[in-house]
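S.K.: Could you look at this predicted model? Sequence included:
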Amino acid sequence: MKFSKLVPLGLTAAIAVSLASCGKTDTAPAATADAKPAFDQSQIKTALISLNNADLDTAIAACTDLNGFVNSKWLKANPVPNDQTTWGSFEILRERSLEVQHALVQQAAASQAKAGTVEAKIGDIWKTGSDEAKIEAAGITPLQPQLDKIAALNDTAAITQYLRDSQAVGQGVLFSLFANADYKDSANVIAYVGQGGLGLPEKGYYFDDSQAKIRDAYVAYIAQVLTLSGVDAEQAKTQAKAVMDFETRLAKASMSRIEMRDPAKRYNPVSAADADKLTPNFSWTALFDTLKVPAAQKFSMAQPGFFGEVDKMLADVPAATWQAYLRFHTIDDAAPYLSSAFEKANFDFYSTTLRGQKEMQPRWKRVLESVNGAIGEGLGQMYVDAVFPADSKVQMQHLVENLSVALKARLEKLEWMSEDTRKKALEKWASFTPKIGYPDKWRDWSGLETNGDSYLGNMQAARTFNYRYMLNKIGKPVDKTEWGMTPQTVNAYYNATKNEIVFPAAIL
């Protein structure tokens, strides 16, 4: 179902109006000599200066429907576009950022930049992604070598080796493996592994009666993808049911999203040797050797029950089912970079069926999303040079510094806070790090190799490069200069393990 976001523009003024009209009630407490109204008429008038009165729907009573009073006219005038699932101020600002990015990638593609430069790599991804005729002619051919490897998996040993090898290039399907700050030692980075392997958003989709139609649509989608890849239609239906049963078993062993909200359930430090005892059919020692990361002494296996079930499946699920499962997810993962039949099937299920999006976004936006996923900070450097000068960053830094000073003054004077708590609060305040606009140190992209031949090949190369970049953090101190968002992203975030708040250029 699509929905429009509440637009907070003018909310303060609307509240002022509603307070003025709703403040006098029979149940209101008696006024005292020292009492002051929340708003007097001059304050209301000042608040309304920033709001066009025509935007308010005066036919709706603010006292009973404040949202309608403030937003209904805007919502009627701004329906959700067919290629979006939400629409509001963030999306409008995002469109503005995308237009700038679009111009920059076109410029990079036309620049004949020297091979190996960031501009050349951006240009390669943009050009190969924009060459629809070449992508259409290639069909599934770019993925065939990987599918041939899957077709040759005939026993547990071969399957586990494939899982290790695919994880090493960032194409792991069955579980996630990533680097993050140690929850109990936030200055250092360790490896985390977590549940995965599901094609539906989370475990509830596999069991809730309300999701039965979604499950049926998912099985049909699996069969469609397998058929498009060359599997006989009847066999594809049989394999699709087997894949669904496989994933349902994984889902049963998985934690729900609600359970995962508990940090303690996302942290379970173990050694590789101890983990190997839990999963005798899957060696974590061998995996970390393949990945070449120093995680054998300590890593977090957050959901041991899930991995225990995976280990059983390695022993008792037929190789043919593993082949069907891995084949489907490999094609599904690559679908946005393959011919239109695969891309459209992927969109129809994940975007339309699951999210209510009526139309696919134009090609340039889809390819631009790929550029951002592959080399986003590289494009961000170009974005900043174009639209966010250094003095803008300085101005925002001053604003945040002023807020920080005010916060400290407030902490020092809060009457309800004990001295021990105040001490801790001020320690946290002193370690707080704001990041404004863009990184002070840009990432090096010299190890990423792209070409002008294959869209899928470029995206796979970027995935491997970025995954290796992430793995290389394991066993090292946390880099507090690193950003988790690109400058062209219209969003912001707080990172608790680093005690930092980050405001990218595009939202400023």
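M.R.: Noted; the coordinates are in hand.
S.K.: From now on I want contacts and neighbour counts done on CA atoms only, so please keep to that.
M.R.: Noted.
S.K.: since we're on Asp185, how many residues are nearby?
M.R.: 11 (other Cα atoms under 10 Å).
S.K.: One more: Val367?
M.R.: 21.
S.K.: residue contacts, it?
M.R.: Trp126, Gly129, Ser130 (Cα atoms under 8 Å, 6 or more residues apart in numbering).
S.K.: Give me the neighbour count for the last one.
M.R.: If I follow you right, that is Ser130. By other Cα under 10 Å, the burial measure for Ser130, its neighbour count, is 17.
S.K.: that older thread, could you dump the contacts of Val367 into JSON lines with distance to Gln195 added?
M.R.: Below are these laid out as JSON lines (distance: Cα to Cα, whole Å):
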{"residue": "Trp126", "distance to Gln195": "33"}
{"residue": "Gly129", "distance to Gln195": "32"}
{"residue": "Ser130", "distance to Gln195": "35"}
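S.K.: export those to a markdown table and tack on secondary structure and distance to Leu287?
M.R.: Below are the contacts of Val367 laid out as a markdown table (DSSP: H, G, I helix; E, B strand; the rest coil; distance: Cα to Cα, whole Å):
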| residue | secondary structure | distance to Leu287 |
| --- | --- | --- |
| Trp126 | helix | 34 |
| Gly129 | helix | 33 |
| Ser130 | helix | 37 |
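S.K.: second one coming, line it up with the first:
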Amino acid sequence: MSQGAVTTNALYAFQADLPLDQSFFEDAAKWATIEASYREYISSLLTLAGQSATDAKAVEDVIITFQKKFANVLLTKVELMEAEVTKYNPLTYADAAKKYPLTVGLQLQAHGFNVCKGCSADKVVLYDLEFFDRAQVLLKANPMATLKTLVEFILLHVNSPQLSADFVMANRKLFEKKIKGVITQPSRERQADWFVTVVEESFKTVLSTANWLDNWTRANGLMKLSQLEAMTTFYDYFLAKANYQPVDKTLWGMLPQTVNAYERYTPRENKMRRRTLELSPQL
């Protein structure tokens, strides 16, 4: 939703993330604890994608050197909070592509948006202009071969949890076992089935034991619960196609009346969101 026109959808662009927390690339002591595992992760993804072990090993330094420089490009937590004051910076596709050709421009073109001057009045809203200025300088200073290597690795990294079992294992070995300390990892199918079972059993227990329910309501609730069909995946819509189209107010990620201990903290906005239902007297 556009902050400048709340009745229409808008396309936003903002600071990207690194595969590891920014602090790993900035703190030498912290980097030393992860370097060997991260190098192994880089080589694993690239070899699984078809590169030779020698070629994959050769570009480890290229990727790591760039990412350490990129960590210095990212806005700090303080800068992100300061950027909230001037975070609404709409530019037409053409103007954004001209000002930031190696970041916003390439992304717009890759997703099928027309960046020709005068071809479209639609706009992309940029957060953190300081970040885009810094990123443009960094990208321009690197050869195309380096950028291609980075793009290949990032694409593999982002999609590795959804690719073949070997990619999933490489991702889990670094992020689950090394960083989070997870010893064993269940299969995705078992994990999803377990989660659904736990939720269903929890609902059933609450309905069966709640002393404030009358018998008719309890029986009706249990009957409806038995008819629920669990869905552990959902369709992925390309939301950017809704850019500057009217907002469909019937589409909610979570309904206001949903009873859930839901809260969300957004570091970049230094803001915590809670649903209004949680503030009502009965809760």
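M.R.: All right, it came through fine. Given the structure is predicted, the values throughout are model-derived calculations rather than measurements.
S.K.: What's the TM-score once they're superposed?
M.R.: Laid over one another, the chains give 0.65 as their TM-score (TM-score structural alignment, normalised by the length of the second structure), with 238 aligned residues with a Cα RMSD of 4.3 Å.
S.K.: which one of the contacts of Val367 of the first structure is nearest Ser283 of the first structure?
M.R.: Using Cα to Cα, Gly129 is the member of those that sits closest to Ser283 of the first structure, with 38.0 Å.
S.K.: Ignoring the adjacent residues along the chain, who's closest to the closest one?
M.R.: Tyr455 (5.3 Å; Cα to Cα, 6 or more residues apart in numbering).
S.K.: what sits against the one you found?
M.R.: Counting by Cα under 8 Å, 6+ apart, Tyr455 of the first structure has contacts Ile125, Thr128, Gly129, Ile135, Tyr337.
S.K.: Now flag whichever of the residues you listed is closest to Ala374 of the first structure.
M.R.: Ile125 (8.5 Å).
S.K.: ok, the closest one touching Gln460?
M.R.: No. Between Ile125 of the first structure and Gln460 there is no contact under Cα atoms under 8 Å: 11.0 Å.
S.K.: more crowded one of these two?
M.R.: Taking neighbours as other Cα under 10 Å, Ile125 of the first structure and Gln460 compare with Ile125 leading, 29 against 19.
S.K.: Identify the residue of the second structure aligned to that one.
M.R.: Under the alignment (TM-score structural alignment), Ile125 of the first structure maps onto nothing in the second structure.
S.K.: before we move on, back to that, including distance to Asn491 of the first structure and secondary structure, could the contacts of Tyr455 of the first structure go into a markdown table?
M.R.: Formatted as a markdown table, these follow (distance: Cα to Cα, whole Å; DSSP: H, G, I helix; E, B strand; the rest coil):
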| residue | distance to Asn491 of the first structure | secondary structure |
| --- | --- | --- |
| Ile125 | 24 | helix |
| Thr128 | 29 | helix |
| Gly129 | 26 | helix |
| Ile135 | 32 | helix |
| Tyr337 | 26 | helix |
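S.K.: quick check, nearest of those to Tyr494 of the first structure?
M.R.: So of those, ranked by how close each gets to Tyr494 of the first structure (Cα to Cα), first place is Ile125, at 30.9 Å.
S.K.: element containing the alignment partner in the second structure of Trp364 of the first structure?
M.R.: Aligned counterpart of Trp364 of the first structure in the second structure: Glu189 (TM-score structural alignment). Glu189 of the second structure belongs to helix 188-209 when assigned by DSSP states H and E.
S.K.: what's the answer for Tyr12 of the second structure, then?
M.R.: Since the elements are taken from DSSP H and E, Tyr12 of the second structure ends up inside strand 11-13.
S.K.: Quick one: average offset of that strand versus the first structure, please.
M.R.: Taking mean Cα distance after the TM-score superposition for the first structure, the mean distance separating strand 11-13 of the second structure from the aligned residues in the first structure is 0.8 Å.
S.K.: Quick one: map Glu95 of the first structure onto the second structure.
M.R.: Looks like Glu95 of the first structure stays unaligned there (TM-score structural alignment).
S.K.: Let me see the contact set for Glu95 of the first structure.
M.R.: So Glu95 of the first structure contacts nothing (Cα under 8 Å, 6+ apart).
S.K.: helix, strand or coil for it?
M.R.: Judged by DSSP: H, G, I helix; E, B strand; the rest coil, the three-state class of Glu95 of the first structure is helix.
S.K.: burial of the residue opposite Lys30 of the second structure in the first structure once aligned, as a residue count?
M.R.: The alignment partner of Lys30 of the second structure in the first structure, by TM-score structural alignment, is Gln211. Neighbour count of Gln211 of the first structure, defined by other Cα under 10 Å: 13.
S.K.: Spatially, which residue comes closest to Glu263 of the second structure, not counting chain neighbours?
M.R.: In space, Glu263 of the second structure comes closest to Arg274 once its chain neighbours are excluded; the distance is 4.9 Å by Cα to Cα, 6+ apart.
S.K.: Run a quick neighbour tally on that neighbour.
M.R.: With other Cα under 10 Å as criterion, Arg274 of the second structure counts 13.
S.K.: Verify the contact between it and Tyr265 for me.
M.R.: No. Using Cα under 8 Å, Arg274 of the second structure makes no contact with Tyr265, being 9.1 Å away.
S.K.: counterpart of Ser300 of the first structure in the second structure?
M.R.: Aligned counterpart of Ser300 of the first structure in the second structure: Val125 (TM-score structural alignment).
S.K.: which SSE is that match in?
M.R.: Secondary structure (DSSP H and E) places Val125 of the second structure in strand 123-126.
S.K.: Return the mean post-superposition distance for the helix or strand following that strand against the first structure.
M.R.: Later in the chain than strand 123-126 of the second structure, the nearest helix or strand by DSSP H and E is helix 129-140. Once fitted to the first structure, helix 129-140 of the second structure is off its aligned match by 3.5 Å on average (mean Cα distance after the TM-score superposition for the first structure).
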